[in-house]
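> what shape does this take:
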Amino acid sequence: MRIATTTIFSLGSNALQMHQSDQAKLQAQLSANRRVLTPADDPIASARILDLAQAQSINGQYATNSATADSFMRLSESTLQQVTSTIQNVQELAVRAGNPALTASEKKTLDAELQGRYQELLGLANTTDGQGNYLFSGFKGDIKPFTETSFGQVTYQGDDGKRLVQISDGRQLPISEAGSDIFQKIKNGNGTFVTAYNASNTGSGIVGPGEVTDPNKWALAPAPRDFSIRFQVLPDPANTSKNITTYDLVNNTTGVSLIDGAAMPRAAGTAFPRTYAEGGDIEFKQLATDPVAVPPVVAWDYGIKTNVKGVPAATATTNDSFSVKTSSDVGLFATLGALSSALNTYQSGPTGQAAFQNQLNTALSNLSNSLGSVVTSQAYLGARMNETDSVKDTTEDMKLQYTKTRTALEGLDYAAAISDFAENQMVLDATRKSFAQVQDLSLFKYI
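Here you go, the predicted model:
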């Protein structure tokens, strides 16, 4: 069988190129520490590796998002902690202001400190994250949330939205709190109803905040649940040197007594249905001791009670009274404004002291509710920060698992690769030598 010289050269050249290509591939794998360099090396593994690379990228972004969310919420939580401390300082100031030994000028001195606390709170409410985004403006991160028109009159310019950050496939985490929820939408009174004195009162009566004995019954009370406690003071028939104080519970909407159904106002000099006992419970329900009304009053129970301390007053034309209404929203800054007004308008004497104490009690109650609102927001932030910590652990675990799986798919067995490299190098050297010897078989060498 005859073999052409060109065939011998072609076979040798092809073998040499093949071994050189194999050697180059092995060298590239060793340099990159990867088995799969191109999809042709392992199409199925390449597809899996591509999916894993995308999953790793998304997982890394979730980790970045979690860190960003955690940083923002920690700043918010730190700011709210300062708000908490400032409100507590205002509460201490209000308690000090209640000292009856303080004069009117001393109470005005306390107001100077109060105004400083007010400005401090306003600054905290308008805190930014260092990049110009306001913490408490809802979705409107670039809008200053609170603007002041006058002392105590603050307008919220943000919205009620919460900024969301994607921290995992199925979770968008709220990282912000709407300033309206923290600083404005705060229920006054005890959170269910609010008691207040009438500015025209002339006695020394001080109304308590009251309590709810049955929330369901209060919810069924006739809307808009606007009532008043009215007092009457008349000479005691048994001892004209003494007075008997009585009171009535009136539905301000209908102008009718809840106790006996009588229309208001009653005839001058008429005693009211219940006898007043200082500090005793004033219950908004039908009592066995109530007078029998004609026509009879349907049994009623609104599930609340309060009390009045001091000495209410009444004249032939006026009666001291206190209102009882459903709680409504009051802003923290409005509460501070009302407290400032009370400190500046204090008047000595039983009536003035009672008016001031009623205003002070209202302020303390609202401050307590404001503090509760801030603490609740802190609790929500704390829960979400715990969630970001949990997500961080999960993303780290996923990162490790993705890396492990990807390494198994494209990782290089160094021992086997080095052995193959050495073997292929030996074969390549042999191919080169044999090819060189084949080149000497040409007849032209002997011409």
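
> please count neighbours and contacts with C-alpha atoms only from this point.
Will do.

> wait, doesn't Val250 sit right on Ile229?
Yes. Look at Val250 against Ile229 with Cα atoms under 8 Å: they come within range, at 6.5 Å.

> where's the closest residue to Thr245 other than its chain neighbours relative to Asn89, distance?
For Thr245, ignoring the flanking residues on the chain, the nearest one in space by Cα to Cα, 6 or more residues apart in numbering is Val233 at 4.5 Å. Counting by Cα to Cα, to the nearest Å, the gap from Val233 to Asn89 is 41 Å.

> ok, residues contacting stretch 165-175?
Stretch 165-175 has contacts (Cα atoms under 8 Å, 6 or more residues apart in numbering) with 59, 62-63, 65-66, 69-70, 72-73, 162-164, 381, 384, 388, 391.

> which parts of the biggest strand by length in the chain are buried?
Longest strand in the chain by number of residues (criterion: DSSP state E): strand 239-251. Neighbour counts using 16 or more other Cα atoms under 10 Å place 244-251 of strand 239-251 among the buried residues.

> please identify which of those is nearest to Val308.
The closest of the buried residues of strand 239-251 to Val308 turns out to be Tyr247 (Cα to Cα; 10.8 Å).

> state the distance from the closest one to Ser228.
Tyr247 is 10 Å from Ser228, where distance means Cα to Cα.

> report how many residues lie close to the closest residue to His19 other than its chain neighbours.
With Cα to Cα, 6+ apart as the criterion, His19 has its nearest non-adjacent residue at 5.6 Å, and that residue is Leu428. Close neighbours of Leu428, defined as other Cα atoms under 10 Å, add up to 20.

> what residues of the helix or strand encompassing Leu428 count as buried?
Element membership for Leu428 (DSSP states H and E) is helix 414-439. Within helix 414-439, the residues scored as buried using 16+ other Cα under 10 Å are 417, 421, 424-425, 427-428, 431-432, 435.

> same question, stretch 394-413
Buried, per 16+ other Cα under 10 Å, within stretch 394-413: 395, 398-399, 402, 406, 409-412.

> ok, these vs Gln82, which is closest?
Out of those, the member with the shortest distance to Gln82 (by Cα to Cα) is Thr395, at 32.3 Å.

> name the helices or strands packed onto the helix or strand encompassing the closest one?
Here Thr395 sits within helix 350-410, counting by DSSP H and E. Counting contacts by 3 or more Cα pairs under 8 Å, 6 or more residues apart in numbering; DSSP states H and E, helix 350-410 packs against helix 43-97, strand 164-168, strand 186-187, strand 193-197, strand 206-207, helix 332-344.

> second chain to compare with the first, below:
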Amino acid sequence: MRVSSNTQYIAGTYSLGSQQGLLTRLQEQLSTLKRVNRPSDDPVASSQIINLMQSQSRNAQMIENAQTVVSKLSMSESLLHQGSEVIQAMKTLAVNAGNGPLKDTDKKALQNEFRERVRELVGIANSTDANGDYLFGGTQTQSLPFELKIGSTISIEYKGNYGQQDIQVSVSREMSVTEPGAVIFGGSSAAALPSPLPTPPEQPNPNLMSPGNELLQTIRRFDEILSGIGVYDDKKPAVPDPADNPLNEKKYPSYADSLAAVLDGFDAGLQQLLTVESRMGSRMTEAEALQSVGEDLKVQYATSIGNLEDLDIPAAISDFQITVQALTASQKTYQQVTQLSLFNYI
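As a prediction, the model looks like this:
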């Protein structure tokens, strides 16, 4: 084998290039404090890091979703708590209405106070979140859920639907963040619908409905009592059985019986509201637990990624110093070799 000056030049150049490339990679690692900056640094570790980062991103989204669920449910739960206090105040007014004979002026004063409570309750039912979306309109978040009209009588109608807004809080779990207002407060102040209620077309889950919730109807009945309207209880016929009423006289339930029915209605309405509030509380607790699990996974993902890509700084510094020394030696050797020539010996 013949060794020429060109062969020595090529070998020296290759050695310098390799040392310089290694030095550049070590400088980059020390600059970023990462062992893997590109797939070519460690293909296997790079692939694992990509998979972990994708899982990390999904987990971060689930944590954010769980936070949203907690926030929305917390606000709704707080509003329902206020609503329960308003219903309790309405019931107290109904009790006061039964404390001995009342003058027309007393009834009028009670009615005025009662109607203010009705406005307060409907205001709660028409509450919005921070984005301006109505909380109790089902999936119709941009239109007013309840319409209130107060004249000689009270009319309250639910204008929303029976859908629920769901948010995914884990890979296998979606959670409802709303309850239809009709399920909480009732659908109408008009006479009770036949039981069981027909399933509304927008209703995804018939179990949500509570045919016994007659809160809005109870509100109308009590207002009519205070107004002096004769029909106090829609459940009792205005015309009794002919056997009990041979003269076929038109009779209405007594004042005391009507108030008793109203009190029962307020109790049933309050119970339904508390049931929904409890459901929301359970979901909020679950969302908080999932959020906590997500935070733990966040730490685990970060640790796993760090183990794969983080730089062993002392070892890298040592390698860097060795590489600098090796490069310096290679440069001196290359310089001496390139100065050798056979012509110097002729």
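
> quantify their similarity with the TM-score.
Once superposed, chain against chain, the TM-score is 0.82 (TM-score structural alignment, normalised by the length of the second structure); 304 aligned residues with a Cα RMSD of 2.4 Å.

> still on that earlier bit, what is the aligned counterpart of the residue nearest to Thr245 of the first structure in the second structure?
Counting by TM-score structural alignment, Val233 of the first structure lines up with no residue in the second structure.

> any idea how far Val233 of the first structure is from Thr195 of the first structure?
Separation of Val233 of the first structure from Thr195 of the first structure (Cα to Cα): 21 Å.

> which residue in the second structure aligns with Ser419 of the first structure?
Alignment note (TM-score structural alignment): Ser419 of the first structure maps to Ser318 of the second structure.

> ok, now which ones touch its match?
With contacts defined as Cα under 8 Å, 6+ apart, Ser318 of the second structure is in contact with no residue.

> the contacts of stretch 165-175 of the first structure, buried ones only, as a PyMOL selection?
Applying 16+ other Cα under 10 Å to the contacts of stretch 165-175 of the first structure leaves a buried subset, and the PyMOL line that selects it is:
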select buried, resi 59+62+63+65+66+69+70+72+73+162+163+381+384+388+391
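
> sec struct for Ser143 of the second structure, please.
coil (DSSP: H, G, I helix; E, B strand; the rest coil).

> roughly how far apart are the closest residue to Leu164 of the first structure other than its chain neighbours and Leu50 of the first structure?
Spatial nearest neighbour of Leu164 of the first structure, excluding adjacent residues (Cα to Cα, 6+ apart): Pro174 at 4.4 Å. Using Cα to Cα, Pro174 of the first structure is found at 32 Å from Leu50 of the first structure.

> could you do Ala67 of the first structure as well?
The spacing between Ala67 of the first structure and Leu50 of the first structure, counted by Cα to Cα, is 26 Å.

> which one's more surrounded, those two?
Taking other Cα under 10 Å, Ala67 of the first structure and Leu50 do not tie; Ala67 has more neighbours (18 against 13).

> spatially nearest residue to the counterpart of the more buried one in the second structure, not counting backbone neighbours?
Aligning on TM-score structural alignment places Ala67 of the first structure opposite Gln67 in the second structure. In space, and not counting its chain neighbours, Gln67 of the second structure is closest to Gln291: 7.0 Å by Cα to Cα, 6+ apart.

> ditto for Gln359 of the first structure
Ala342 (6.5 Å).

> same thing with Phe322 of the first structure?
Closest to Phe322 of the first structure by Cα to Cα, 6+ apart is Tyr197, at 4.5 Å.

> residues in contact with the one you found?
Applying Cα under 8 Å, 6+ apart to Tyr197 of the first structure gives the contacts 206-207, 321-323, 355, 358.

> circling back to that earlier point, now, among the buried residues of helix 414-439 of the first structure, which is nearest to Thr5 of the first structure?
Ranked by distance to Thr5 of the first structure (Cα to Cα), the buried residues of helix 414-439 of the first structure are led by Phe435 at 12.2 Å.

> which residue in the second structure occupies the aligned position of that closest one?
Applying TM-score structural alignment, one finds that Phe435 of the first structure aligns to Tyr334 in the second structure.

> how much space separates the most centrally placed residue in the second structure from Gln165 of the second structure?
In the second structure, the C-alpha nearest the mean C-alpha coordinate belongs to Val69, at 1.7 Å (Cα atoms, centre = their mean). Counting by Cα to Cα, the gap from Val69 of the second structure to Gln165 of the second structure is 10 Å.

> next: Tyr158 of the second structure.
18 Å.

> now swap in Glu147 of the second structure and tell me
Using Cα to Cα, one gets 22 Å for the distance from Glu147 of the second structure to Gln165 of the second structure.

> before we move on, the earlier item: pretty sure the residue nearest to His19 of the first structure contacts Ser21?
No. With contacts defined as Cα under 8 Å, Leu428 of the first structure does not count as touching Ser21, sitting 10.1 Å away.

> okay, the buried residues of helix 414-439 of the first structure in JSON lines with distance to Ala45 of the first structure next?
Shown next, in JSON lines, are those (distance: Cα to Cα, whole Å):
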{"residue": "Ala417", "distance to Ala45 of the first structure": "18"}
{"residue": "Phe421", "distance to Ala45 of the first structure": "22"}
{"residue": "Asn424", "distance to Ala45 of the first structure": "25"}
{"residue": "Gln425", "distance to Ala45 of the first structure": "27"}
{"residue": "Val427", "distance to Ala45 of the first structure": "29"}
{"residue": "Leu428", "distance to Ala45 of the first structure": "29"}
{"residue": "Thr431", "distance to Ala45 of the first structure": "33"}
{"residue": "Arg432", "distance to Ala45 of the first structure": "35"}
{"residue": "Phe435", "distance to Ala45 of the first structure": "37"}
